[in-house]
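Provided below for reference: sequence and predicted model.
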Amino acid sequence: MIIHLKKSHSKNQLLDLEEKIKEKGCKPHTILGESLTTVSVIGDTSKLNVGEIQALDGVEFVTRVTKPFKLCSSESRTKPTTIQVGDLVIGGNNFLSMAGPCSIESEDQTMRIAHAVRKSGASVLRGGAFKPRSS
């Protein structure tokens, strides 16, 4: 379960929420961001009533996450993740193709591959600098 707090929530509202979570045998994992505060609930959340949590002062909305890896699950996000790389945007509704060698071995090899990657239509050259299994 991921609980998103209102921007205007108070410290006492957060403490009350964390206490309610603990009372049900779960552990709150609070993330205080610059513009968003979320509480990830760790444990068996079946005893937590979403409606009761949603009704607490300071709570914006509650998402019941059914997948593992709650913090990186798309269920915990309000919008798709995007990453800016130079003039390019990775993620969201943008399609971007990356290509390159598994491991960079020389400047000449990298330049030949870079030209082939560009010619094939890929936008980003990627390459590994270290291969633990073979380096």
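Structure's in. What do you need?

From here on, just use CA atoms for contacts and neighbour counts.
Fine.

Which strand or helix spans Q84?
Assigned by DSSP states H and E, Q84 belongs to strand 82-85.

can you count the residues close to the spatially closest residue to A122 that is not a sequence neighbour?
In space, and not counting its chain neighbours, A122 is closest to S97: 4.7 Å by C-alpha to C-alpha, 6 or more residues apart in numbering. As a burial measure, S97 scores 12 neighbours (other C-alpha atoms under 10 Å).

So which residue is smack in the middle of the chain?
Nearest to the mean C-alpha position of the chain, counting by C-alpha atoms, centre = their mean, stands C72 at 3.8 Å.

if I look at that residue, how far off is T37?
15 Å (C-alpha to C-alpha, to the nearest Å).

swap in V50?
V50 is 18 Å from T37, by C-alpha to C-alpha.

Would you mind listing the buried residues in stretch 68-81?
K70, E75, S76 (16 or more other C-alpha atoms under 10 Å).

same question, stretch 15-34
Those would be L17, E18, I21, C26, K27, P28, T30, for stretch 15-34 by 16+ other C-alpha under 10 Å.

Pull the contacting residues for E23.
By C-alpha atoms under 8 Å, 6 or more residues apart in numbering, E23 lies in contact with nothing.

swap that for F61, sorry
Counting by C-alpha under 8 Å, 6+ apart, F61 makes contact with I3, H4, L5, Q54.

SS state for it?
strand (DSSP: H, G, I helix; E, B strand; the rest coil).

Which residue is most remote from the mean position of this structure?
D108 (36.6 Å).

Relative to H115, how far out is it?
The value you get for D108 to H115, if C-alpha to C-alpha is used, is 11 Å.

Ok, K22 next?
K22 is 57 Å from H115, by C-alpha to C-alpha.

if I read this right, G91 contacts P80, doesn't it?
Yes: look at G91 against P80 with C-alpha atoms under 8 Å: they come within range, at 7.1 Å.

The residue farthest from the centre of the chain: helix or strand, and which one exactly?
Using DSSP H and E, D108 sits within helix 107-120.

next, the one to line up against it:
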Amino acid sequence: MIIIMESSANEAQIKEVIAEIRDAGLKEIRLSGAAKVAIAAIGREQDLNQERIKGLEGVEKLMEIQEPYELVSREHRPEGSIIRIKGVEIGGKALTIMAGPCSVESEDQFRRIALEVKAAGATILRGGSFKWRTSPHAFQGLGLEGLMITKKIKEEVGLLSATEVLDPRQVEAVCQYSDILQVGTVSMQNYPLLREVGKSKMPVILKRGKWATYNEYLLAAEYIMAEGNENIILCERGIRTFVTETRSTIDINAIPYLKEKTHLPIIGDPSHGTGMRHLVPAISRAFIAAGADGLIIETHYDPEHAKTDADQTISTEAFAILMGEIEKIGGAVGRTI
């Protein structure tokens, strides 16, 4: 249940609605909007005295959301959401390009890549300090050392940073060093992690699970928003199908479909979606043409010797060329860089 307040509603009227929600044993979430306050009532809606709430001063209407994901549904925010992080907007007219290595390997490595992706036009630096690996013997990331390098380099170069978090116990530490949390595909239904990320109120990139339906994906986002965190960026990174020649199968349908269903911005990950560096440029162009709000791309000055995901990492030189192509396609669909 979403309660839409009149644009003229004052704080006392809003608090009266919240009191009604709490008295019924439900939880309220105050949602930001362009002109009006919306309040979500979470819990057993049948316990709400809806007629009484309709009659309260300042209430414009009550909305019954048809989808199981009430908070992230576009029904109550048709204009869409823009995530604003220290001067960078995600979901607006300008495309947001995030780039960097799969893993932070050293201070020198991360600095050089940061400088090169910034020069090419990226505004957010990606780089993992904690890594999910199939083998327990593979490189797992630098951990806290990687976080410290991330903070130092992103401040030195002047970029925002995005870092994956694998465990609820890591959230507090990662929040101290990075601007954006990232929940990877294998963690999409790690509900304790989603709740902790939600409580942090930090911007978060939520990647779609490689097995997930659209409803399952949006309900994962709902877990984060149910904790009061509206700063969610969806990321399509491909799904597992019968195709074995590529790492995943890119679901281009997801971009326009999710745009219709949710107000959250969505970006594409052509690196994990293909697993092959020579396919990354074409899929990047396809994402933008389909309406994605941006991209997250793995790049390295020496991709063949990257410690993780070398096969899908493009060179920083190739990334610079790709940025020019993205700008042209973005212009054709009304977007800028």
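Yes, it's here. Predicted, not measured: the structure shown is a model, and the values here were computed from it.

Any idea what the TM-score is?
For this chain pair, the superposition-based TM-score is 0.59 by TM-score structural alignment, normalised by the length of the first structure; 129 aligned residues with a C-alpha RMSD of 4.1 Å.

Just send the buried residues of stretch 68-81 of the first structure back as JSON lines, with secondary structure too.
Formatted as JSON lines, those follow (three-state DSSP):
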{"residue": "K70", "secondary structure": "helix"}
{"residue": "E75", "secondary structure": "helix"}
{"residue": "S76", "secondary structure": "helix"}
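
Put together CSV for the residues you listed, with distance to F61 of the first structure on each row.
Converted to CSV, the buried residues of stretch 68-81 of the first structure look like this (distance: C-alpha to C-alpha, whole Å):
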residue, distance to F61 of the first structure
K70, 16
E75, 12
S76, 11
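
any idea which of those residues is the one closest to G127 of the first structure?
Of all these, K70 has the smallest distance to G127 of the first structure: 29.4 Å, by C-alpha to C-alpha.

Against Q13 of the first structure, how distant is the nearest residue to the closest one once chain neighbours are set aside?
Using C-alpha to C-alpha, 6+ apart and skipping residues adjacent in sequence, the residue nearest K70 of the first structure is S76, 6.7 Å away. Distance of S76 of the first structure to Q13 of the first structure, given as C-alpha to C-alpha: 21 Å.

neighbours around A114 of the first structure, how many?
With other C-alpha under 10 Å as criterion, A114 of the first structure counts 20.

got the contact list for it?
So A114 of the first structure contacts G100, L125 (C-alpha under 8 Å, 6+ apart).

The residue nearest to A122 of the first structure reaches S123, doesn't it?
Yes: if you go by C-alpha under 8 Å, S97 of the first structure and S123 touch, sitting 5.7 Å apart.

Check the second structure for its longest helix and report it.
helix 316-332 (DSSP state H).

Confirm E260 of the second structure sits in a strand?
No: counting by three-state DSSP, E260 of the second structure is not found in a strand; it is helix.

Okay, strands next: where are they in the first structure?
With DSSP state E applied, the first structure shows strands at 2-5, 27-32, 37-42, 59-63, 82-85, 88-91, 98-99, 124-125, listed in chain order.

Dump those into a markdown table; add distance to S135 of the first structure as well.
Converted to a markdown table, those look like this (distance: least, C-alpha to C-alpha, whole Å):
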| stretch | distance to S135 of the first structure |
| --- | --- |
| strand 2-5 | 41 |
| strand 27-32 | 38 |
| strand 37-42 | 39 |
| strand 59-63 | 44 |
| strand 82-85 | 28 |
| strand 88-91 | 30 |
| strand 98-99 | 21 |
| strand 124-125 | 21 |
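
nearest to S134 of the first structure, of these?
Using C-alpha to C-alpha, those put strand 98-99 closest to S134 of the first structure, at 20.5 Å.

so how far is that closest one from its chain's centroid?
For strand 98-99 of the first structure, the separation from the chain centroid amounts to 22 Å (computed by C-alpha atoms, centre = their mean, to the nearest Å).

Average offset of that strand relative to the second structure?
Averaged over the aligned pairs, strand 98-99 of the first structure sits 0.8 Å from the second structure after superposition, using mean C-alpha distance after the TM-score superposition for the first structure.

which strands and helices sit next to that strand?
Using 3 or more C-alpha pairs under 8 Å, 6 or more residues apart in numbering; DSSP states H and E, the elements in contact with strand 98-99 of the first structure are strand 124-125.

Can you check which strand is longest in the second structure?
strand 294-300.

so that strand corresponds to what in the first structure?
Per TM-score structural alignment, strand 294-300 of the second structure has no counterpart in the first structure.

That strand vs helix 107-120, what angle?
Strand 294-300 of the second structure and helix 107-120 are oriented at 140 degrees to each other (axes from the mean of the first three to the mean of the last three C-alpha atoms, to 10 degrees).

which residues touch strand 294-300 of the second structure?
Contacts for strand 294-300 of the second structure (C-alpha under 8 Å, 6+ apart): 90, 95-102, 113, 126, 266-271, 284, 287-288, 306, 312-316, 319.

Show me just the buried residues among those residues.
90, 95-102, 113, 126, 266-271, 284, 287-288, 306, 312-316, 319.

For I31 of the first structure, give its distance to T38 of the first structure.
Taken as C-alpha to C-alpha, the span from I31 of the first structure to T38 of the first structure is 5 Å.

cool, V62 of the first structure as well?
Counting by C-alpha to C-alpha, the gap from V62 of the first structure to T38 of the first structure is 10 Å.
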